[in-house]
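Enquirer: Model the following, please.
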Amino acid sequence: MASSPAAPTAVEHDPAARRFLVRLEGHEAELTYHLAGDSALVIDHTGVPAEIGGRGVAAQLVRAAFELARGRGWKVVPACSYAAVWAGRHPEFADLVAG
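Expert: Predicted coordinates for the structure are as follows:
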């Protein structure tokens, strides 16, 4: 049975640890990042346990990072391969992708 995309899940931001996370069904998915200077958020890694995969959780994490960057006036460097693919599929965020 194929999983359907998840309804929006609460995405938490832990700025001290520089990560976003989603807790779902006893599992934790995360996106980690670092800041480059004072104007760019670099997405380093997006990880979703297989038990909660295929539900759009990674997309929710990446969207949250892009929305944070937009709110702060930062660019985004999608160094993580998933984030790079996601950015390519969401032209509404193209203005944020660092050249």
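
Enquirer: Only C-alpha atoms from now on, for both contacts and neighbour counts.
Expert: Will do.

Enquirer: measure stretch 46-57 end to end?
Expert: The straight-line separation of the ends of stretch 46-57 (Cα to Cα, to the nearest Å) is 10 Å.

Enquirer: Ok, stretch 11-19 next?
Expert: Between the opening and closing residues of stretch 11-19 lies a distance of 10 Å (Cα to Cα).

Enquirer: quick check: longest helix of the protein.
Expert: The residue-count maximum for a helix in the chain (DSSP state H) belongs to helix 57-72.

Enquirer: for the helix or strand following that one, packing partners?
Expert: For helix 57-72, the succeeding helix or strand toward the C-terminus, using DSSP states H and E, is strand 75-78. If you count contacts as 3 or more Cα pairs under 8 Å, 6 or more residues apart in numbering; DSSP states H and E, strand 75-78 packs onto strand 40-47, helix 57-72.

Enquirer: do you know which of those lies nearest residue 32?
Expert: Of all the helices and strands packed on strand 75-78, the one in closest proximity to residue 32, counting by Cα to Cα, is strand 40-47 (5.3 Å).

Enquirer: and that closest one, what other elements does it pack with?
Expert: With contacts defined as 3+ Cα pairs under 8 Å, 6+ apart, strand 40-47 has these neighbours: strand 27-36, helix 57-72, strand 75-78, helix 81-89.

Enquirer: please give me the structure for this one as well, since I'd like to look at both together:
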Amino acid sequence: MAAFEITREDGESGGRWLLKSDGHEAEMTYSRLGDSKIIVDHTGVPDGLRGSGAGLALAERMVADMRAEGKGVIALCPFVKAQARKHPEWADVIE
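Expert: Modelled structure (predicted):
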């Protein structure tokens, strides 16, 4: 998998992780659920990044950030749900 630069935009009610590569942008968005959880609701990867591992890179960054912050994740996004099934080691973060 390629090394991607991922940034995080964090606001009062939610935010997103943003991945930029080769003129394309992929994102994973979330909403806050109190102080201890977030709801990941969408992962968008444009055609130009499909198959590159961009979606997985966003998910791994989200899990790492939430683990570091001691927060749980409710995954409404179908992509994140599917990745959580493939990565049982994320069970401490994703419900």
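
Enquirer: circling back to that earlier point, kindly present the helices and strands packed on strand 75-78 of structure 1 as JSON lines, with separate columns for mean neighbour count and distance to residue 86 of structure 1.
Expert: Listed next are those as JSON lines, based on neighbours: other Cα atoms under 10 Å; distance: least, Cα to Cα, whole Å:
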{"stretch": "strand 40-47", "mean neighbour count": "20", "distance to residue 86 of structure 1": "11"}
{"stretch": "helix 57-72", "mean neighbour count": "19", "distance to residue 86 of structure 1": "7"}
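
Enquirer: Nearest residue to the middle of structure 1?
Expert: Residue closest to the average C-alpha location in structure 1 (Cα atoms, centre = their mean): residue 62, at 1.8 Å.

Enquirer: Next, the mean deviation of the longest helix of structure 1 compared to structure 2.
Expert: In the superposition with structure 2, the average deviation recorded for helix 57-72 of structure 1 is 0.8 Å (mean Cα distance after the TM-score superposition for structure 1).

Enquirer: that older thread, would you mind finding the match for the residue nearest to the centre of structure 1 in structure 2?
Expert: Taking TM-score structural alignment as the criterion, the aligned counterpart of residue 62 of structure 1 in structure 2 is residue 59.

Enquirer: measure its match to residue 26 of structure 2 for me?
Expert: Residue 59 of structure 2 sits at a distance of 11 Å from residue 26 of structure 2 (criterion: Cα to Cα).

Enquirer: Could you do residue 47 of structure 2 as well?
Expert: According to Cα to Cα, residue 47 of structure 2 and residue 26 of structure 2 sit 10 Å apart.

Enquirer: Tell me which of these two has more neighbours.
Expert: When residue 47 of structure 2 is set against residue 26 and neighbours are counted by other Cα atoms under 10 Å, the residue ahead is residue 26, at 21 against 10.

Enquirer: Give the closest residue to the residue opposite that one in structure 1 once aligned in space, chain neighbours not counted.
Expert: Under the alignment (TM-score structural alignment), residue 26 of structure 2 maps onto residue 29 of structure 1. Nearest non-adjacent residue to residue 29 of structure 1, counting by Cα to Cα, 6 or more residues apart in numbering: residue 48, 4.5 Å away.
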